[in-house]
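Chemist: Provided below for reference: sequence and predicted model.
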Amino acid sequence: MAELEWRTVADRFEKARNWWVHTTGPAGPHAVPVWGVVLAETLTFYGDPETVRSRNLASDPRLVVTLEDGERPLIVHGIAHRTGRASERPDMVKAYQEKYRWKHDADYLLDTDYAAQAQTYEVEPGKALAWEVTALDRWEISRWRAKAQR
């Protein structure tokens, strides 16, 4: 099994338009696509506090974040930490404005009235898994695990 560098994980998430956030709550597992940005190699995303994912994370902060790419899967297991309202995170607002620039993206960016209520999260990763087909048509699995002192 190959060693996966966290910088590689963060780069792939930064380049991806959509991420999937997987949580667990009273109704069971839940998965939802989100927009996300990487700030200082930290996966960050936001959501309305009333969404299923936000309610689930309030009661159980464990989550899995994945990319849409089924050919080169990338999976991060971790803990979501609430980091306040989007209106309190100008660094995040700016990062979203720079990343999401399609014609209709502005309707959903954090510089609107939505920023006053949107809850922001940072992911504390515990482990990451990735795999892809090698030149020998075999799956090569890579793993990253957080250091104990985190």
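Modeler: Structure's in. What do you need?

Chemist: For the rest of this, base every contact and every neighbour count on C-alpha atoms.
Modeler: Fine.

Chemist: buried ones in the top strand by length along the chain?
Modeler: Assignment by DSSP state E gives strand 119-133 as the longest strand of the chain. Neighbour-count burial for strand 119-133, counted by 16 or more other CA atoms under 10 Å, picks out 119-132.

Chemist: Next: stretch 90-107.
Modeler: 92-93, 96, 99-100.

Chemist: roughly how far is it from the heart of the chain?
Modeler: 16 Å (CA atoms, centre = their mean, to the nearest Å).

Chemist: again, but for stretch 11-26
Modeler: 4 Å.

Chemist: what's it in contact with?
Modeler: The contact list for stretch 11-26, computed with CA atoms under 8 Å, 6 or more residues apart in numbering, reads 29-38, 43, 53, 55-57, 59-68, 100.

Chemist: end-to-end on stretch 7-23?
Modeler: In stretch 7-23, first residue to last residue: 24 Å (CA to CA, to the nearest Å).

Chemist: how about the strands of the chain, start to end?
Modeler: Along the chain, counting by DSSP E, strands occupy 2-3, 19-25, 28-34, 36-39, 42-47, 62-67, 74-85, 119-133, 139-145.

Chemist: putting a second one here so we can go through both:
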Amino acid sequence: MDSEMVGPVAWERVDRQLRAARNYWLSTARADGRPHARPVWGVWLAGALWFGTGLESVKGRNLLCDPRCTMHLESGDDVVILEGTAERAEDDDAYAAYSRKYDMPADAASFAALPQVGALFRFAPTTAHAWLETAFVDSQATFRF
């Protein structure tokens, strides 16, 4: 199917990939500007990626100083890259979706009890880029929110 795709990647495809992914790569900037990239678990819900990270972790500290970041999926062949901002947030629906997806307790108390998780963040994309490596020129798509 992918090799037969003609034209830009459709948003519906990107949305499915974001919902189905287990891991998301988060890239932030340290206070001195050096990049920092790490995988996080998360859920794509209501046009945002909700994920947990420790407030004392490098990525947590980076986001508290500068919420601008990028998020991407693991594949370099079926690419999805999101640019936007991430801020601490609380959302019962996001916690419930996280709990179902990863088969673990997920609420403010359980996140706070795990230092590596710590707090829930809401990543709001402003731009998304997607393409298939096998059809790079024809499949490139950019979405603005």
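Modeler: Sure thing, it's come through. Only a predicted model underlies this, so the values are computations on that prediction, with no experimental measurement involved.

Chemist: re the thing from before, tabulate the buried residues of stretch 90-107 of the first structure (TSV), appending distance to Trp20 of the first structure.
Modeler: Below are the buried residues of stretch 90-107 of the first structure laid out as TSV (distance: CA to CA, whole Å):
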residue	distance to Trp20 of the first structure
Met92	19
Val93	20
Tyr96	17
Lys99	17
Tyr100	16
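
Chemist: tell me the two of those that are most distant?
Modeler: Met92 and Tyr100 (11.9 Å; CA to CA).

Chemist: which residues are common contacts for those two?
Modeler: With CA under 8 Å, 6+ apart, Met92 of the first structure and Tyr100 have no common neighbours.

Chemist: Out of the buried residues of stretch 90-107 of the first structure, which sit inside helices?
Modeler: Within the buried residues of stretch 90-107 of the first structure, residues falling in helices by DSSP state H are 92-93, 96, 99.

Chemist: Pick the one among those closest to Leu4 of the first structure.
Modeler: Nearest to Leu4 of the first structure out of these is Lys99 (CA to CA; 24.8 Å).

Chemist: Aligned to the closest one, what sits in the second structure?
Modeler: Aligned by TM-score structural alignment, Lys99 of the first structure pairs with Lys101 of the second structure.

Chemist: Next one: the closest residue to that match other than its chain neighbours from Phe51 of the second structure, what distance?
Modeler: In space, and not counting its chain neighbours, Lys101 of the second structure is closest to Val43: 7.7 Å by CA to CA, 6 or more residues apart in numbering. For Val43 of the second structure, the distance to Phe51 of the second structure (CA to CA) stands at 7 Å.

Chemist: Show me which of those two is the more surrounded one.
Modeler: Under the neighbour definition other CA atoms under 10 Å, Val43 of the second structure and Phe51 were set side by side, and Val43 has more, 27 against 24.

Chemist: if I look at the residue mapped onto that one from the first structure, how far off is Val133 of the first structure?
Modeler: Using TM-score structural alignment, the partner of Val43 of the second structure in the first structure is Val37. The spacing between Val37 of the first structure and Val133 of the first structure, counted by CA to CA, is 27 Å.

Chemist: cool, Ala40 of the first structure as well?
Modeler: 30 Å.

Chemist: Just give the closest residue to Leu73 of the second structure, not the sequence neighbours.
Modeler: Tyr24 (5.1 Å).

Chemist: residue in the first structure matching that neighbour?
Modeler: So, by TM-score structural alignment, Tyr24 of the second structure is matched to Trp19.

Chemist: likewise Met71 of the second structure?
Modeler: Looks like Met71 of the second structure aligns to Val65 there (TM-score structural alignment).
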